[in-house]
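Undergrad: whatever this is, show me its structure:
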Amino acid sequence: MSNRTTKLSAAALAISLAFPATAQDAPTADTVVATVNGTEITLGHMLVTRAGLPEQYSQLPSTVLWEGVMDQLIQQSVLANSDGITETAGIKLALENQRRAMLASEAITAIAANAADDAAVQAAYDANFANVEQEGQEFDASHILVETEDEAKAIAEELAGGADFVTLAKEKSTGPSGPNGGALGWFGPGMMVEPFQKAVEAMQPGDISEPVETQFGWHVIRLNDTRAKTAPGLDEVRDQITEQLQKEAVEAAINDLVKKADITRIAPEDIDTSVIENLDLVGN
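TA: So this is what the prediction gives:
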């Protein structure tokens, strides 16, 4: 071989090593990653096992996950094929049930995915929120929470004498809203415990209540303002609407499929239903 040919061959080898592997060399789900007594374990087996691990495993490095999943599959393989282990009727039936359940889950996922696009969510929002008159009032209130009625009465007297509500709340309220001057923000009917809610609903903006007792202690309440209840924004209820649309779509699809299917079934009165407890029938 000439010196020129040798140089060309070396150059060609260097060039080939400089390029990444082709797509044909990339691993696929069918790539065999281990064999156990001649039985193949594929990358697909590992991927499905990895997908079933708890969320906290996603924080592990891929090398640790790889070794852990590989060890699990190898151990399962040697155990499954160890002496005295056979595929019983119960195992076969369980596998059939698992396959059925997984396919049904895929069907539900597909139905749900097509049930709540932007147009459907907007239409449901308009029908159930935006175009519906909201009933009732919302309240903006502040309170000072103390442990005893005497403390609450003393605070009410100070306020009647002109003391600043926000200042007293910051100084004396034991509730989590104390540092904010007792401000509770806006709330609607039924959002507060009953004695507190009733007191607020009987007040006018600017009023300060007599001491009100709840399970949390004694409250002195100031009603800051009221307003007609308004519809929540779309983003506030988007998840709620999406969930409802998906639920309705799945239920409708199931009912339709069951209605169209050719189904026969044994009625409970035609069989001793206690047989459902007899696991001996499947060899368990």
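
Undergrad: make it CA atoms for all contacts and neighbour counts henceforth
TA: Noted.

Undergrad: so in this structure, which helix runs the longest?
TA: In the chain, taking DSSP state H as the definition, the longest helix is helix 234-260.

Undergrad: quick one: buried residues of it?
TA: Residues of helix 234-260 classed as buried by neighbour count (16 or more other CA atoms under 10 Å): 234, 238, 241-242, 244-247, 249-250, 253.

Undergrad: of all those, which comes closest to Asp225?
TA: Leu234 (24.7 Å; CA to CA).

Undergrad: span of stretch 177-188 from start to end?
TA: Stretch 177-188 stretches 18 Å from its first residue to its last (CA to CA, to the nearest Å).

Undergrad: give me the contact list for it.
TA: 136-144, 165-173, 175, 229 (CA atoms under 8 Å, 6 or more residues apart in numbering).

Undergrad: for the longest strand seen in the chain, packing partners?
TA: In the chain, taking DSSP state E as the definition, the longest strand is strand 217-228. Packing partners of strand 217-228 (3 or more CA pairs under 8 Å, 6 or more residues apart in numbering; DSSP states H and E): strand 137-146, helix 149-160, strand 212-214.

Undergrad: go through these and pick out the most buried.
TA: Among those, strand 137-146 has the highest mean neighbour count (mean count of other CA atoms under 10 Å), at a mean of 22.

Undergrad: what about the helices in this protein?
TA: Under DSSP H, the chain gives helices at 3-18, 43-51, 62-80, 89-113, 118-125, 149-160, 165-172, 194-201, 234-260.

Undergrad: compare with the first, here's sequence two:
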Amino acid sequence: MFDRKADLRAYLPTSNLRPARLPRTLRRGGTLISGLATASLVVTLAMAAPGKAVHHHHLHTAAVPQDAQASAAPAQDTSQDTSPVVARMGNLELHADQTQKLIANLNASDRAAVDKNPDLLARVLRGLVADRFVLAQALAKHWDQQPAVAAALERMRENAIMQSYVQAAAAPPPDYPNEADLAEAYEANKSALMAPKQYEVAQIFVAAKTGADTSAETQARNKILAIARELRTPGADFAAIAKTESQAKATAANGGIIGWLSEAQLRPDIKPHILALAPGAISAPIRLDDGWQILKLVDVHPPRQLDLSEVHDVLKQKMRQQRAQDLQRAWLADLVKANPISLDQSELIKLVGATGAATR
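TA: Okay, here's the model as predicted:
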């Protein structure tokens, strides 16, 4: 089911509190809802490949060059790790202890999504394993010692040190914000702290990839039309039919129920169909790039005011982030004021001229 509290980041006001954006929308495999904001390097490259429709359950290998797929990554020294092996790719093994550390490094919203959805965790792990596999190959070829890569790593190291130092030097007090601060911020932003209209949606999905052969396409079309006819018979039970006929396994077991979704969480190609339904109504078969959908709008909840208890933790996090940013700007301004920066304009002009001549 949709967890209202877990999605509160989307409802915070967009002025001073600067809420996190909604995750990008998953577009494959029968899913209708938004997915993780975190993507592995290999997954990101696969999604960016021009002119190719990439399915999520294949993303972890789609962008790996052919020679890399054929070769094995150097074996890792895991002799000190006695925890169970969770995943393998070539000679690379990912143990339970390593997996827990990787999951701990996900941002809070992604961790919450993974905790609720084991299938999502499997997709995340595939991407992480692929990343580690590519990293192992690069390190085996001493890629980190290339001048450009070494320079970039040094810049990242310096930035990490500086950011950590400034954050520690200008951190908000541990007790900020207190309950009075939170109550005041809640009242000031109350009009923006609204849960949007919610749609409880159910689906029956029949897989049929775009470009499939004529026989497969005809078979899928006949199946969805037969399901649509069955749904039109008096007393037809959508949930029972979804359990036996839907090929979206994650929702079929629950009678096709996806859960409560806001309009922003709906796939763009699905949204108009759901918005056109009255509560309890069922759509005609809808052809999408991954297959056929029949949708049911189970129920609708109107927008509502969120209570302070519902936004308490997210509001506190946003207030601390904002205070930290304000303190860091003030700290840096005081630092520059106490240590003025001076530039030798004549030498700077010479340097710019020499740089320009070198690039011509």
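
Undergrad: mind checking the TM-score on these two?
TA: Here the TM-score for the pair of chains, by TM-score structural alignment, normalised by the length of structure 1, is 0.53; 182 aligned residues with a CA RMSD of 3.7 Å.

Undergrad: could you give the angle of the longest strand of structure 1 to helix 194-201?
TA: Angle, strand 217-228 of structure 1 to helix 194-201, by axes from the mean of the first three to the mean of the last three CA atoms, to 10 degrees: 40 degrees.

Undergrad: what's strand 217-228 of structure 1 aligned against in structure 2?
TA: The alignment of strand 217-228 of structure 1 onto structure 2 (TM-score structural alignment) spans residues 291-302.

Undergrad: list the buried ones in that stretch?
TA: In stretch 291-302 of structure 2, the ones that count as buried by 16+ other CA under 10 Å are 291-298, 300.

Undergrad: farthest-apart pair in the residues you listed, please.
TA: Across the buried residues of stretch 291-302 of structure 2 (CA to CA), the longest gap, 25.7 Å, separates Gly291 and Val300.

Undergrad: ok so, going back, what's the closest of the helices and strands packed on strand 217-228 of structure 1 to Ile263 of structure 1?
TA: Nearest of those (CA to CA): strand 137-146, 52.2 Å.

Undergrad: any idea how far Gln215 of structure 1 lies from Lys7 of structure 1?
TA: Where Lys7 of structure 1 is concerned, Gln215 of structure 1 sits at a distance of 91 Å (CA to CA).

Undergrad: who's more crowded, those two?
TA: Lys7 (11 against 7; other CA atoms under 10 Å).

Undergrad: could you find the counterpart of the more buried one in structure 2?
TA: By TM-score structural alignment, Lys7 of structure 1 lines up with nothing at all.

Undergrad: for Lys7 of structure 1, give its distance to Ile15 of structure 1.
TA: 12 Å.

Undergrad: same question for Phe139 of structure 1.
TA: For Phe139 of structure 1, the distance to Ile15 of structure 1 - CA to CA - is 75 Å.

Undergrad: what's the answer for Ala94 of structure 1, then?
TA: 54 Å.

Undergrad: contact partners of stretch 241-261 of structure 1?
TA: With CA under 8 Å, 6+ apart, stretch 241-261 of structure 1 has contacts from 108, 111-113, 115-116, 121, 124-125.

Undergrad: of the residues you listed, closest to Asn3 of structure 1?
TA: Nearest to Asn3 of structure 1 among the contacts of stretch 241-261 of structure 1, with distances taken as CA to CA, is Ala113, at 65.1 Å.

Undergrad: for the aligned partner of Ile258 of structure 2 in structure 1, grab the count of nearby residues.
TA: By TM-score structural alignment, Ile258 of structure 2 lines up with Leu184 in structure 1. Using other CA under 10 Å, Leu184 of structure 1 has 15 neighbouring residues.

Undergrad: now Lys116 of structure 2
TA: 12.

Undergrad: that one matches what in structure 1?
TA: Match for Lys116 of structure 2 (TM-score structural alignment): no aligned residue.
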